[in-house]
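Novice: Just to be clear, the model below is a prediction. Sequence and coordinates:
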Amino acid sequence: MGWVYLAIAIVSEVIGTLALKASNGFSHSVASTVCIVAYCIAFYFLSLVVKTVPVGVAYAVWSGAGIVLITSIAALWFKQIPDLAALIGIALIIAGVVVINVFSKSMSH
């Protein structure tokens, strides 16, 4: 269940971040409420994840997936198109998450 909980945490964090943008500095009450609730859900499920998944792996996947999803959604919705340097950086983040998950022995329970 750890990986299912991690997916829920990631999606919640992405929703929270999008709502944070829409809240306009917490000046819009609905978006602000969505932001706070989504982040609470994200951290709750992340707390469940780290019971069974090593914290380094969980955080690497959580933050890496969040970065990729937010960047992709921001490009589509907000027309915030990443430049080549940003794309290379994102590719390196993804590569780092893969290396941690596939090759690192220090990240096991």
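Specialist: Right, received. Where do you want to start?

Novice: C-alpha only now, for contacts and for neighbours.
Specialist: Fine.

Novice: ok, now which ones touch residue 2?
Specialist: Going by CA atoms under 8 Å, 6 or more residues apart in numbering, residue 2 touches 48-53.

Novice: what does residue 13 give?
Specialist: By CA under 8 Å, 6+ apart, the contact set of residue 13 is 38-39, 42, 66.

Novice: can you redo those as TSV with neighbour count?
Specialist: Formatted as TSV, the contacts of residue 13 follow (neighbours: other CA atoms under 10 Å):
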residue	neighbour count
38	23
39	23
42	24
66	20
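
Novice: middle-most residue in this protein, spatially?
Specialist: residue 66 (2.4 Å; CA atoms, centre = their mean).

Novice: how close does that residue sit to residue 105?
Specialist: 24 Å (CA to CA, to the nearest Å).

Novice: Same question for residue 58.
Specialist: Counting by CA to CA, the gap from residue 58 to residue 105 is 15 Å.

Novice: In addition, the following structure is provided for comparison:
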Amino acid sequence: MAIITEITGSVSLKASEGFSKLYPSLSAIFSFIICFYFFSLAMKYLPLGLSYATWAGLGLVLSTILSVVIFKESLNSIGIISIIFITIGIVLLNTIGTSR
């Protein structure tokens, strides 16, 4: 839930155009409040490093994908390779990382 609401907040923040549009602005604010609540719950059971790396990494990857799909932003080959490396890092950290 923390990752989903973080992505919702990020997309809403972009759509708010600098908090100049009411509904996307409200969506961004409430999404981030909910996001941090669920993120705090996850950190009760998971180490900070693992939690933050997963939350930030997946948030970055999914936000980038949504920025291309929704806002028609471009993504070059270096961006694609970087996203692949981030995804590999998240998988490795969650499966065989020593942060647990």
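Specialist: Done, it's in. No experiment lies behind these values; they were computed from the predicted model shown.

Novice: thinking again about what came up before, so between residue 58 and residue 105 of structure 1, which is more surrounded?
Specialist: Shown here are residue 58 of structure 1 and residue 105; by other CA atoms under 10 Å, residue 58 has more neighbours (22 against 9).

Novice: Structure 1: which residue goes with residue 67 of structure 2?
Specialist: Here residue 67 of structure 2 is matched to residue 74 in structure 1, going by TM-score structural alignment.

Novice: Could you do residue 2 of structure 2 as well?
Specialist: When structure 1 is aligned by TM-score structural alignment, the residue opposite residue 2 of structure 2 is residue 9.

Novice: quick one: what helix or strand has that match in it?
Specialist: Taking DSSP states H and E as the definition, residue 9 of structure 1 sits inside helix 2-22.

Novice: what comes up buried for that helix?
Specialist: Using 16 or more other CA atoms under 10 Å as the test for burial, helix 2-22 of structure 1 gives 2, 5-20, 22.

Novice: what does stretch 70-80 of structure 1 give?
Specialist: Result for stretch 70-80 of structure 1 [16+ other CA under 10 Å]: buried residues 70-72, 74.

Novice: And the longest helix that structure 1 contains, what does it pack against?
Specialist: In terms of residue count, the longest helix belonging to structure 1 (DSSP state H) is helix 55-77. Using 3 or more CA pairs under 8 Å, 6 or more residues apart in numbering; DSSP states H and E, the elements in contact with helix 55-77 of structure 1 are helix 2-22, helix 84-103.

Novice: Counting by contacts, list what the shortest one packs against.
Specialist: Using 3+ CA pairs under 8 Å, 6+ apart as the contact criterion, the secondary-structure elements in contact with helix 84-103 of structure 1 are helix 55-77.

Novice: So which residues make contact with the helix it packs on?
Specialist: Residues outside helix 55-77 of structure 1 that contact it (CA under 8 Å, 6+ apart): 6, 9-11, 13-14, 17-18, 46, 49-50, 80-82, 90, 93-94, 97, 100-101, 107.

Novice: matching residues in structure 2 for stretch 26-43 of structure 1?
Specialist: Going by TM-score structural alignment: stretch 26-43 of structure 1 matches residues 19-36.

Novice: one step back: now distance to residue 34 of structure 1 too, for the helices and strands packed on helix 55-77 of structure 1, in a markdown table please.
Specialist: Below are those laid out as a markdown table (distance: least, CA to CA, whole Å):
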| stretch | distance to residue 34 of structure 1 |
| --- | --- |
| helix 2-22 | 6 |
| helix 84-103 | 27 |
